[in-house]
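A.B. asks: with the input below, show me the fold.
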Amino acid sequence: MPSTSQPSTFDLTPETNWWHPTAGLTWQWQIGDLDIDTSIEADVYDIDLYVDQAIIDELHAKGRKVICYISVGSWEDWRPDKDQFPAEVLGKDYDGWPGEKWLDIRAIDKLAPIMLARLDLCKAKGFDALEPDNMEIYTNDTGFPLTYEDQLKFALWLADEAHKRGLAIGQKNASDQVSQLVDVYDFAITEDYFYYNEAESMLPYIQSRQTRLRRRIHRPARRLRGVLRKIKTTQLQHHPQKTWLGCVDTNLPINQLQVRLQVES
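C.D. replies: You can find the predicted model right below:
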């Protein structure tokens, strides 16, 4: 059974070293199911915080790096800490995703005990990095008057807390804040990269030689409950003028996703 226990917040002093992903790594993104296929030949696995400890240990024994997936901008009614969220931080329903509500990220003081406990658990389980889903929030209909500045403050707080725990952290979407986050975050993960015309805005992550992992999965198929989604060995490679990026063919049924490579100038 997946571990659901959460340690109390550590007495932290800032870490000085954490993993810095580099271009050329292959990666496997598998969430929506806690039964992880560890046989995929990939340098990096991106999996849910609440997977069983044995899975993380097995991946590390195989020399893999492991990214911890959590949602930082939404409440999910299937999480073991769901009852810890104060009612006043829960906003409108997350359209299209039953069981989720947006969070009031301005209330960092109220969210901190919950989010930091998750980061502590991520650290305790030996994850190498964090994928903070739904950090792009102020442009959504959340029920709160969130601003660009609110989102930036929250993003910088998350990065600081991740680094205190020796965890790398990836910018998740939020392409309009790249210029202010590229020197703080360690890599980036983008969804629907071409669909939302985010190529130019994400270039600083390439130009600064940080790694960008791109998921091209259209939102209606992004997090289907109970469906095993496996993105096999997506690879990023640098070329003096071009960057190769893995791309998922979304024209196929969700259980037949295939990876292909596309090139960007």
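A.B. asks: going forward, measure contacts between C-alpha atoms and count neighbours the same way
C.D. replies: Noted.
A.B. asks: what residue is smack in the middle of the chain?
C.D. replies: In the chain, the residue lying closest to the centroid (Cα atoms, centre = their mean) is Glu131, at 2.2 Å.
A.B. asks: isn't Glu76 up against Trp102?
C.D. replies: No - assessed by Cα atoms under 8 Å, Glu76 is found out of contact with Trp102, at 9.1 Å.
A.B. asks: and these two? which has more neighbours close in?
C.D. replies: Legend: neighbour count by other Cα atoms under 10 Å for Glu76 and Trp102, higher for Trp102 (24 against 17).
A.B. asks: contact partners of the one helix or strand that one maps to?
C.D. replies: Assigned by DSSP states H and E, Trp102 belongs to strand 100-103. Residues outside strand 100-103 that contact it (Cα atoms under 8 Å, 6 or more residues apart in numbering): 73-77, 89-94, 142-143.
A.B. asks: only the buried subset of those residues, as a ChimeraX command please.
C.D. replies: A single ChimeraX command selects the buried members of the contacts of strand 100-103 (16 or more other Cα atoms under 10 Å):
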select :73,74,75,76,89,90,91,92,93,94,142
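A.B. asks: from the contacts of strand 100-103, which is closest to Arg106?
C.D. replies: Val89 (8.9 Å; Cα to Cα).
A.B. asks: which residues sit in contact with that closest one?
C.D. replies: Val89 sits in contact with Leu103, Asp104, Ile105, Ala107, Lys110, where contact means Cα under 8 Å, 6+ apart.
A.B. asks: another one to check against the first:
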Amino acid sequence: MQTSTVELVLNADLNEDKEHVLWYKSKKFLIGVCVVATACVATGISLAVISANNTAHETHRAEVRASMSTPVAGTSWTLEAWGYKDEVKDDNYMVVVDMFDTSKSTIEKYQDEGHFVICYISAGTLESWRPDANTFPDSVLGLAMEDWAGEKWFDISKIFELEELMEPRFQMARDKGCQGIENDNVDCFINKCVSGMDKVDLTGYQLNYNKWLADTAHKYGMISSLKNAGDLVYQLVDWFDMVIVEECANYNECGLYKPFTQQNKGIFSVEYKTSSTAAKCSEAKEEFIRRKWNSDSTWKDCDY
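C.D. replies: From the prediction side, this is the model:
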């Protein structure tokens, strides 16, 4: 059968249409590829810029922290973390804040203003309101703290389990820019903290745990402050960089902490009772202790 001229023309038109469609689809595909590629390149550039900015920021923060010296005996300070109200003054070099409750930006602000930032954690108890409280199983907990609702002692005989559970807190402190750690409640050994164990049983565990706390802070580039635990000062003064003490004047225990000032390490003390303030401040000055005292629920500094 012969093909007519009309059919040849129609077939030619159809073939041309198919080629046009294929070309159009190919063009759309190539345009799509280019758009996606451009977007990917732009995203990659944006991510690279963000990464570079973050790196530059962290480098700057590290330089700021490195430029600041470790607090020594006689250093002025502000206590925001606990107790009463206190004011961050320009001439108060050290500032103590709550590690969980204080933002990274606030810590950086204090450092930019020339303050050395110590971050408070309860290293010896579980506070039920903290965001990581559910990571601590009952097996590492001791007895409830007297007069402190929602708080239990750690069973410091479970030191290996506690080390694994506590290390993320040091990582968090490091990431926030804390320059040091105030380790609270590290005197379980003289309290009713673990059922069936007394001071003799617990002292060795306490020493080992406290040394681990200091070593771990140092591992993450921070200094470490002992809190109270006067009976262990001679064994721990070489591990810790300073000490924060509650009511040593009231209990006539300030002499227990003298090994710190003998190494030019700071003793920072607070007194909750306002009686005999002048005498207590005079005594603190003689012993190179930076003391605060309670005045109408506000921390006041002894004059130096």
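A.B. asks: what's the TM-score once they're superposed?
C.D. replies: Aligned and superposed, the two chains score 0.76 in TM-score terms (TM-score structural alignment, normalised by the length of the first structure); 224 aligned residues with a Cα RMSD of 2.7 Å.
A.B. asks: what does Gln206 of the second structure correspond to in the first structure?
C.D. replies: Aligning on TM-score structural alignment places Gln206 of the second structure opposite Gln151 in the first structure.
A.B. asks: before we move on, the earlier item: between which two of the contacts of strand 100-103 of the first structure is the distance greatest?
C.D. replies: Taking Cα to Cα as the measure, the contacts of strand 100-103 of the first structure span a maximum distance of 18.0 Å, between Asp77 and Gly143.
A.B. asks: ok, longest helix in the second structure?
C.D. replies: Taking DSSP state H as the criterion, the second structure has its longest helix at helix 5-66.
A.B. asks: tell me what it is packed against?
C.D. replies: Contacts defined by 3 or more Cα pairs under 8 Å, 6 or more residues apart in numbering; DSSP states H and E place helix 5-66 of the second structure against helix 104-112.
A.B. asks: what lies in contact with the helix it packs on?
C.D. replies: Counting by Cα under 8 Å, 6+ apart, Arg61, Val64, Arg65, Val95, Phe116, Val117, Lys176, Gly177, Cys178 sit against helix 104-112 of the second structure.
A.B. asks: got a winner among those residues for most neighbours?
C.D. replies: Neighbour tally across these (other Cα under 10 Å): the maximum, 27 neighbours, falls on Cys178.
A.B. asks: leaving out the residues flanking it, which one is nearest to the counterpart of it in the first structure?
C.D. replies: Counting by TM-score structural alignment, Cys178 of the second structure corresponds to Phe127 in the first structure. Nearest non-adjacent residue to Phe127 of the first structure, counting by Cα to Cα, 6 or more residues apart in numbering: Val66, 5.4 Å away.
A.B. asks: for that neighbour, helix, strand, or coil?
C.D. replies: With DSSP: H, G, I helix; E, B strand; the rest coil as the basis, Val66 of the first structure sits in strand.
A.B. asks: one more: the one 4 residues further on?
C.D. replies: Under three-state DSSP, Ile70 of the first structure falls in the strand class.
A.B. asks: if I pick whichever residue in the second structure pairs up with it, what's in contact with it?
C.D. replies: Residue correspondence to the second structure (TM-score structural alignment): Ile70 of the first structure is matched to Ile121. By Cα under 8 Å, 6+ apart, the contact set of Ile121 of the second structure is Asp98, Met99, Phe100, Ile181, Glu182, Asn183, Asp184.
A.B. asks: so which of those hold up in the first structure?
C.D. replies: Among these, the contacts conserved in the first structure (both residues aligned by TM-score structural alignment, their matches' Cα atoms under 8 Å) are Asp98, Met99, Ile181, Glu182, Asn183, Asp184.
A.B. asks: export those residues to CSV and tack on distance to Thr298 of the second structure and secondary structure?
C.D. replies: Listed next are these as CSV, based on distance: Cα to Cα, whole Å; DSSP: H, G, I helix; E, B strand; the rest coil:
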residue, distance to Thr298 of the second structure, secondary structure
Asp98, 17, strand
Met99, 21, coil
Ile181, 23, strand
Glu182, 20, strand
Asn183, 23, strand
Asp184, 21, strand
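A.B. asks: put together TSV for those, with distance to Ile267 of the second structure on each row.
C.D. replies: Formatted as TSV, these follow (distance: Cα to Cα, whole Å):
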residue	distance to Ile267 of the second structure
Asp98	19
Met99	21
Ile181	15
Glu182	12
Asn183	14
Asp184	15
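A.B. asks: who wins on neighbours among these?
C.D. replies: For those, counting by other Cα under 10 Å, the largest number of neighbours falls to Ile181: 30 neighbours.
A.B. asks: so that residue versus Asp201 of the second structure, what's the distance?
C.D. replies: Separation of Ile181 of the second structure from Asp201 of the second structure (Cα to Cα, to the nearest Å): 27 Å.
A.B. asks: then Tyr272 of the second structure?
C.D. replies: 31 Å.
A.B. asks: so for those two, which residue has more residues nearby?
C.D. replies: Using other Cα under 10 Å as the criterion, Tyr272 of the second structure and Asp201 rank with Tyr272 on top: 16 against 13.
A.B. asks: what is the equivalent residue in the first structure for the more buried one?
C.D. replies: Aligned by TM-score structural alignment, Tyr272 of the second structure pairs with Ile217 of the first structure.
A.B. asks: with Lys158 of the second structure instead?
C.D. replies: Using TM-score structural alignment, Lys158 of the second structure lines up with Ala107 in the first structure.
A.B. asks: not counting sequence-adjacent ones, nearest residue to its match?
C.D. replies: With Cα to Cα, 6+ apart as the criterion, Ala107 of the first structure has its nearest non-adjacent residue at 7.1 Å, and that residue is Val89.
A.B. asks: the one you found -> the second structure?
C.D. replies: In the second structure, the residue paired with Val89 of the first structure is Val140, using TM-score structural alignment.
A.B. asks: am I right that Val95 of the second structure sits in a strand?
C.D. replies: Yes - using three-state DSSP, the assignment for Val95 of the second structure is a strand.
A.B. asks: which ones are touching it?
C.D. replies: So Val95 of the second structure contacts Trp77, Thr78, Leu79, Glu80, Val88, Tyr110, His115, Phe116, Val117, Ile118 (Cα under 8 Å, 6+ apart).
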